[in-house]
Each structure stands twice: as structure tokens, then as C-alpha cells.
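[1] Have a look at this fold, sequence not included:
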């Protein structure tokens, strides 16, 4: 190929594409022209590389095409803007849009935990079946309380955070299967109910609620959110509506990832409370008050900020540029 003749033949197209790629706002006709020229120039670059790979021409055309791609697809915001947008809009909107799943999940699990706790409290045989009688006194009078203070606060906070983040991640990641979420919830509810029942049966209900409430209210809420979102992912392919099962599952899974990322921060807060507030010498009312305030702040975040973002059109899904192309669905 005669490279000089090739450049002369196509220089006008390259220069026109360069002008359009730098222009501010394009009309519809100009946008169509830009995309058409982009395809032509991409072909030109391929021809040059394969037949006459002149470095300067390859560099020029590659730069021109890269600039045109940015023009056609738009530029991304910086990381700090993305982070602020995530916590100000996407995460709370995703929480709000999923509340019909996680609020019933929370209420049902709390009710079951209380039923189990009352049953265990009223049946000594059940208590001994769960914990040998010789270990009950150790649990009631020492182990339950010392658990929150036997390790350095910062180490304990990290351990609690990673453990709870793992539970939440399992609920969301395994959500498409459904049953693993139910299993995790059942294990959690039984653990809380049995421990609370044994403590109450031995007159230590005040200690139980005084220690579990500061961090546990928000912590359990986060777990119930993760479980509810996981169950929503499961239902998205069971009952996809007007979308295909793959489209419905993909949209629910992408939104669930936004919630999973946000819950990492929520669970970090609960870990700090559990490590530094729960075992602190503050009076019980003050420690419990911290937990109540944290829970109310979370609910306000969801039902005020999240509702506002959802009504403004935020879905909690990733941006359009990060979504794969979707096939048409039935109306």
C-alpha cells in the first residue's frame, strides 16, 4: 500500500473526525457523522497496521479514536464524586427499593427469636439439651459478659466486622439459591434465641439485652437487609415479570452488589460500637441509647434520603455504561 497516497485520500475524514471529537455539543446529524467516521477511521487504522505500520500514523489514528470514544461514551467522574454519589444516592435508594424484602425479614426473624427464647426460658430440659448444666453457670455469670472485653478493642472490632461482613456477603452472594439464606438466618435466630432464653431463665435478661442492644440492633438490621436482598435476588429469577429471567436476575444482582458494598461501612460502625461502647463502663441506658440512635439514623438514611433518591429515579443499579447490552423484553 502506498502510505502517502492513503493519507492523502483519507486526511479530510480524519480532520473532520478530529473537529467533531473536540466540539462541545453535537446535533443529531453530527453525532451520526461522528459514529460513522469513527468506524471508518478504525478500519483505516487496521489497514495501516496490517500493511504499512508507520508508527507516527498509527499513533495519530489511535489517539484520534481514543478521543472519539470518550466523546461518544462520555467521561467518567472522579473517584471522590463517585463515592459521594454512591452514599448520597445509589446506596440509600437501593436500600429503600428493597425495604419490602428486608423489613418483613427483620420482623419475622425477631418474632421467631423471641418465640425460641421464651420456649427455652420455660423449658429446663431444652436448656440442658443445648448447653450442659455444668456450663450454664459459666455462660450466665462469666462468658457472656467477658466475651465483649476479653480481647483488645481494636482487634475485637476487626474480628467482629469481618465476621459480620462475611455473613452479609454469604446472604447476598448465595441469594440466587434461596435456601442458603434461610439457613444462615435460622442459625442466627436460634443462636440469639437460645442464648437469650438461657440468660432470662437465670435472671440475667437485663444483662443480655444491655450487652446485645448497643451494637446488636443495627448489626442484626444489616444482616436482615443482606438476607432480604438475597431473597429478592432469588425471587427475581423465579418471577421475572416482563423481563427475561437473565435480565431480571442481572438487574437484581447488580443492585444487591451496591447494597453489599454499603453494608461493609454499616457493619464497620456496628463493630466499633460492639468493641468500644458495649463493654464500656457507661450506664446501660447510655449504651443502649447509642444503639437506638444508630438504628434511627440508619432508618432515616433509608426512608428519608433513600426515598428521595428513589423518587428522583435512582435505582441503585450501576450506571448505564457499566451495564451490558440488554435484549428486548416483552411489554
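    Yep, that arrived. In this text, all values refer to a predicted model and were calculated from it rather than measured experimentally. Numbering: from 1, shown residues only.
[2] make it CA atoms for all contacts and neighbour counts henceforth
    Fine.
[3] the longest helix in this structure is where?
    Criterion DSSP state H: the longest helix present in the chain is helix 205-238.
[4] The structure to be compared is supplied as follows:
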């Protein structure tokens, strides 16, 4: 069955389920006698339609629509109530990591542009120190290496410095994201320029014999996390921009909408990375009380935790059915594994109710959840052996 016929055949049932789920939102009080059973049956059938839409038709718009309908019905059947805390938890544990995982190819490209440029430029200036004179006067080089670079991290109160650097880092990330979304190339240029500056500074300290004991000690604590977060923002922008060139089986408008919502998720989550980097830069990097080894260890642990959270958890979240779109934060949204059948209603172990079998009307129980519980207490109402 092609997608147009699939929609035409089932359109009325989807609309009916959406109406039942909406009316059941107050605990089933808005449902007429017998509609509770109808809600349960239609919920199970439309769950199968959603799995078919994901695996066979693979139309993002249809999948999104059915996800909303099935999610609302799921909430009505199981009595789901999503708190604000649960929404935040969902974002941090599922939506944001899944969004990062979907951007992994763009993330690799972003990291190669940024860090690759830094390494190449750093090696060029290290091997030919005289070239630094072309972009920075010798007097400035000396002052920067021997004083200015270090005092920058300690001349202001920690709280003030934290606020300033966090704001600045977020602005850089927004710039990398926004320009990357404009046909990719402008965002690549921003990453290249920032990578080149990092390489210039690294090369300067290397030529003065202070790469490890000064540059690394004062960059690694916050910089590993901060620079990683910048590449994340750049990758999000690249994904949006690339959707214009390669929308896949979607229209360009649909592709931009889908990738835009997913990329905004990445940018919002990346802001937490900048917050962490700002805290480290404000309170750890310039602290005279902490040994150099401790500072560097803090930076390594911070970026390792960030990558484990985003990429490690992201792979698992994507396998669970999360896509990273902001729409997943809606209370009614539930991820659907395209290879798994819809979850059965509560009942005796091993018993799965027949979605087409009639049930006794239980609207008087006051809620749809009560209907499921009553079904569990009377397994004889299930399919015959």
C-alpha cells in the first residue's frame, strides 16, 4: 500500500483516536459509555500504523503526526502526567544526546576544520618562528607570553570572569551555528579563523619554550570542554545548512524544519557545556592554590564526561527511538522503536490483549487506567486459547 492510500484508509481512525485522547485528558471523565474500550483498541492499532509509517513509508511528517497521536493516547491510557522536572530530565538524558548523535558526521567535519587548522597553523609557526612577526610585533609577543596570558585568568574576580567568558563563548557558538546554517561555508570560515588563532598562540608559546608549562596548563582546564562545545555548535549549523543541498526524501522546507528543530536542541544543550567551561575558567584555571596537574586533570575529566554524555548516551538514545527534535519535549510524546511491537497494557504475565477483541465498558470506573487494571483482573476477557 502506497503512502497516499495508507493515509486515506486510516485518516478517520487517527482523527478519532486524537479526539478520544483529548477528551480523556481529564481522567476519562469526558468519554461516553463504551468509548474507553474504543480508545484502548484504537491506541493499539494506531501504534501499529506508526511502526509501519517508520519502517515502510519513512515519511517524517507522517511519523511526527502519528507520534503525537499515539503519545497522547498513551498518556490517556496509562495515566501519564509529565512534570517540569521530567521534561528537563528527558531533554538532558534523551533528546539532547540523540540530537548530538544524529549530527555525528557534521561533528567530525567541524572538529577536523577547527582542530586540524589549529594543529597545522601551530606547526607552521613553531617550525618558522619568524613568521609570527608578520602577525604580531615582537614586543607584544614577549609581553603576551611572559605576563598578559597568565594575568588574564586572574586579574578579575572569579564570579565576574566566569560571567564574562561564558557570555562570550555562547556568542561565538551562536555565530558558528548561525553562519553554518547559511549554506555551511560561512560557519566553516568561523571555525577556521578560531582554529587558526588557537594555532598561532600555541605556536608562539612553543617557540618560547613555554608550551607545556604555560599554554597547556592555562588552556587545558577549561579549553578542552569549551573548544569541544564550539565544534558542537558549528556542527549543528552545518547540518541545517547541508539540508538545503541534500534534503533527502523531504522537501527543502521540511528538511530545514526538521533539522532546525534538532539543531536548536544541540545549541541549547551545548550552552551547558559552555556553562561548565566558564565555571572551570573562572574558578580553576587561574587559581593559584591548585597544582598544574590538578587543573589539567579537571579539564580532561570534564571533556571526557561531556563526550560520554553526548555521544555515548546519544547512541543509546537514538536506538531507543529518540530523534533529538524539540517536539520530543511535549508531554504526550513517546519514542517508538520501529522494530518493536506496541507495548501491551498492564495484565497477567504473558497475556497480550487482542486489539480487536471487545471489552466490557468500564467508563464508570472514572479513568482509562482503571479500565486497564480491570482487564488485568479478568484475564478471561482476553483472546480465547
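    In hand now; what should we look at? Quick caveat: nothing in here was measured; it's all calculated off a predicted structure.
[5] tm score of chain vs chain?
    Laid over one another, the chains give 0.75 as their TM-score (TM-score structural alignment, normalised by the length of structure 1), with 269 aligned residues with a C-alpha RMSD of 2.6 Å.
[6] So which bit of structure 1 is stretch 262-279 of structure 2 matched to?
    Stretch 262-279 of structure 2 corresponds to residues 255-272 in structure 1, going by TM-score structural alignment.
[7] wait, what's in contact with residue 93 of structure 2?
    Contacts for residue 93 of structure 2 (C-alpha atoms under 8 Å, 6 or more residues apart in numbering) come out as 313, 317.
[8] number of nearby residues for the aligned partner of residue 147 of structure 1 in structure 2?
    Using TM-score structural alignment, the partner of residue 147 of structure 1 in structure 2 is residue 152. The number of residues packed near residue 152 of structure 2 is 12, by other C-alpha atoms under 10 Å.
[9] Can you give me the distance of the aligned partner of residue 309 of structure 2 in structure 1 to residue 80 of structure 1?
    Applying TM-score structural alignment, one finds that residue 309 of structure 2 aligns to residue 301 in structure 1. Applying C-alpha to C-alpha, to the nearest Å, the value for residue 301 of structure 1 to residue 80 of structure 1 is 20 Å.
[10] And residue 218 of structure 1, by the same measure?
    Taken as C-alpha to C-alpha, the span from residue 218 of structure 1 to residue 80 of structure 1 is 27 Å.
[11] So between those two, which is more surrounded?
    When residue 218 of structure 1 and residue 80 are compared for neighbours, residue 218 comes out ahead with 25 against 9, by other C-alpha under 10 Å.
[12] how close does that one sit to residue 28 of structure 1?
    Applying C-alpha to C-alpha to residue 218 of structure 1 and residue 28 of structure 1 gives a distance of 51 Å.
[13] same deal with residue 176 of structure 1?
    For residue 176 of structure 1, the distance to residue 28 of structure 1 - C-alpha to C-alpha - is 42 Å.
[14] Name the residue in the two with the higher neighbour count.
    Counted by other C-alpha under 10 Å, residue 176 of structure 1 and residue 28 do not tie: residue 176 has more neighbours, with 23 against 9.
[15] Count the residues that sit near the spatially closest residue to the more buried one that is not a sequence neighbour.
    Spatial nearest neighbour of residue 176 of structure 1, excluding adjacent residues (C-alpha to C-alpha, 6 or more residues apart in numbering): residue 234 at 4.1 Å. By other C-alpha under 10 Å, the residues close to residue 234 of structure 1 number 22.
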